[in-house]
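Visitor: Sequence isn't available, so here's the structure alone:
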């Protein structure tokens, strides 16, 4: 072995360490050694089914990175842990929080425990760090809730043999994905308002870096185009009631507004407050439709017409897909489950436009 051969792993190890200021995890060892994380696990647990040259390469990477194997992961080489990992992010938003609960319910119904890791940063590095943590815990498979562009993009960089399913991560991400048909949900809301007789529908959109917000915007726009209705300028929000309130003040100054589709119920709530302060009656003057069907939606004034997502069904579909992948030892021959179709919940905030 030449001096150059000995130096190469050290240079690679330095590059791995400098990528992120955190302790080395099994994925780092696998990357440096050029093997799968399953091979690293077999080496660390003394499995005889590893070629000597591969074993030496893995052990050298362990030494270079100063990797300290997780005791739980070492004990799970020859059997299933019956624990599934979930990567999520810190949020009080109803939709993502309910999605997480639906996944946890489905896992427990299938006889699995759940280990949840919250991303410290909602970006590519955050996804990879959270996934590494779960791999080191020895989970059987991972569900990743990735509704933002930055997090969804990170899924393409996950190890090929990682058994994982994404939720609300869009298309062409390299993983099976479970989702709600957000475009159809928006169509339901806008069609309802157009069928009531409104000439067009204004839209308060969610943040542009959220895939769900983009899909709801697309559904809104396509539905208006389909009937040759005018497409008003989009008013941007950030999912909060405050942003809905601020959008409502803008809309209240537009005399031609008769119908508004808010991309979530929290923004619709703020919109209702702004309209009430400006003396605009809902639905006598302006109809409002939200999205999510939060528990409070039926008790707003007026009760809110909205689009309901079946988060429990998303959890069940993601879990079925993950368990089938586990049965196939990670071989991804499983087609992605079809999107869950949302439903329109009719209440008192929508009505035909007043005659003017």
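Guide: Thanks, I have the structure now. Since the structure is predicted, the reported quantities are computational estimates derived from the model, not experimental observations. Numbers count the residues shown, from 1 in each chain.
Visitor: contacts, neighbours, all on C-alpha from now
Guide: Fine.
Visitor: element containing residue 187, please.
Guide: Per DSSP states H and E, residue 187 falls inside helix 182-195.
Visitor: buried stuff in that helix?
Guide: Within helix 182-195, the residues scored as buried using 16 or more other CA atoms under 10 Å are 182-194.
Visitor: Need the three-state assignment for the closest residue to residue 235 other than its chain neighbours.
Guide: Spatial nearest neighbour of residue 235, excluding adjacent residues (CA to CA, 6 or more residues apart in numbering): residue 204 at 4.9 Å. Following DSSP: H, G, I helix; E, B strand; the rest coil, residue 204 is assigned to strand.
Visitor: this is the other structure I want to compare:
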């Protein structure tokens, strides 16, 4: 079994990533049923989404400061995180609508995801170092599908208890952890070294080119997760205008968020010939333009705006694997995992105010809250321009 998995490491890792990251937005996919049954509001949705983000930030900061991702085997950390994540996600079923316990369990889910997403990137680089941008594109594409998957599961289980999609996400996470555990660590990076200094994970921050790549990622992250949080609300608005029922929301939300997987894979293919910087710059430019124009077009036909959301969904995440590839290329080889965790920690930290502002102000300003996301692409493009003025990376 192990030999078979090791013949196809990239499909194994990306499938495990898809399964593990289905925990991320597991409650967002069942939100309509949760809000109807328990009387929860959009503010509660923002609070629980922020809990996951905060947990992920705490986890990645711990990995970065301790160098954990480079002190121990990435596959073992990934597998353990998947097991624990499945357990706490399942526990939310008994805590829904019971603050602060529901917040604590979602925070714990985010902690576990910190052992899945950055470690998945390290595993890709350890197994397939050549064409890292294209390989990481598949990984982030699976993260995107994993984020969208709860919406699909909810659409497929309409009329069934909302607990079922949550349990399905936990089962998938267990399967993903088992796949990576059997695969093991790749041969192209140094093995885990428990004697690495605790500060090793922060070494990349002293490198200007790493900081430039990370700066582009930070701008991208300000926009990305807030947009994903708003997608069901934006879809719901257009369906209301069409006179349609909310039953279509999870299907269309899956389509908009999941379309980002095609953007990641397509961008990865382009990066092999045009370079990661080129792909990141143009994807960020397109998503920033849609972000800027969308609220001004809010009176146009609903089907046009749903189509525009699909374009936004493709562009908004297509640059993410390219920023990761640029950062990995400039990080110290012995601490790639911890360096990426540093970048993830700061990037996801920026998602907190973006999600809090947009979800909190939605009830008052509606579609106009997306203008609060525009500074993200602007910052990202400025940082990429700084990189272009220095050494060119591909």
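Guide: Noted; the coordinates are in hand. Worth saying up front: this structure is predicted, and the values here are computed from it rather than measured.
Visitor: After superposing, what score do the chains get?
Guide: Once superposed, the chains reach a TM-score of 0.28 (TM-score structural alignment, normalised by the length of the first structure), with 153 aligned residues with a CA RMSD of 6.0 Å.
Visitor: Return the set of buried residues in the helix or strand containing residue 272 of the first structure.
Guide: Using DSSP H and E, residue 272 of the first structure maps to helix 265-277. Of all the residues in helix 265-277 of the first structure, those buried under the rule 16+ other CA under 10 Å are 265, 266, 267, 268, 269, 270, 271, 272, 273, 274, 275.
Visitor: wait, the last one sits on residue 246?
Guide: What it means is residue 275 of the first structure. No - contact criterion CA atoms under 8 Å: residue 275 of the first structure and residue 246 do not qualify, at 10.4 Å.
Visitor: now the helix or strand where residue 356 of the second structure lies, how far from the centre of its chain.
Guide: Element membership for residue 356 of the second structure, per DSSP H and E: helix 336-365. In terms of CA atoms, centre = their mean, to the nearest Å, the centre of helix 336-365 of the second structure is found 10 Å from the chain centre.
Visitor: which helices and strands does the helix holding residue 187 of the first structure pack with?
Guide: Under the contact definition 3 or more CA pairs under 8 Å, 6 or more residues apart in numbering; DSSP states H and E, helix 182-195 of the first structure sits against helix 211-226, strand 259-262, strand 306-308, strand 343-345.
Visitor: Tell me which of the ones you listed sits most buried.
Guide: Ranked by mean neighbour count under mean count of other CA atoms under 10 Å, these are led by strand 259-262, which reaches a mean of 28.
Visitor: Which strands or helices does that one pack on?
Guide: Secondary-structure packing of strand 259-262 of the first structure (3+ CA pairs under 8 Å, 6+ apart): helix 182-195, strand 202-205, strand 287-289.
Visitor: need those in a markdown table with distance to residue 38 of the first structure, can you?
Guide: Listed next are these as a markdown table, based on distance: least, CA to CA, whole Å:
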| stretch | distance to residue 38 of the first structure |
| --- | --- |
| helix 182-195 | 36 |
| strand 202-205 | 43 |
| strand 287-289 | 49 |
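Visitor: Mind jotting down where the helices sit in the stretch 151-300 of the second structure?
Guide: Secondary structure of the stretch 151-300 of the second structure (DSSP state H, counting those that start in this stretch): helices at 163-183, 208-242, 249-274, 276-293.
Visitor: Output those as TSV; include the columns distance to residue 348 of the second structure and mean neighbour count.
Guide: Converted to TSV, the helices of the stretch 151-300 of the second structure look like this (distance: least, CA to CA, whole Å; neighbours: other CA atoms under 10 Å):
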stretch	distance to residue 348 of the second structure	mean neighbour count
helix 163-183	21	22
helix 208-242	7	23
helix 249-274	18	23
helix 276-293	17	21
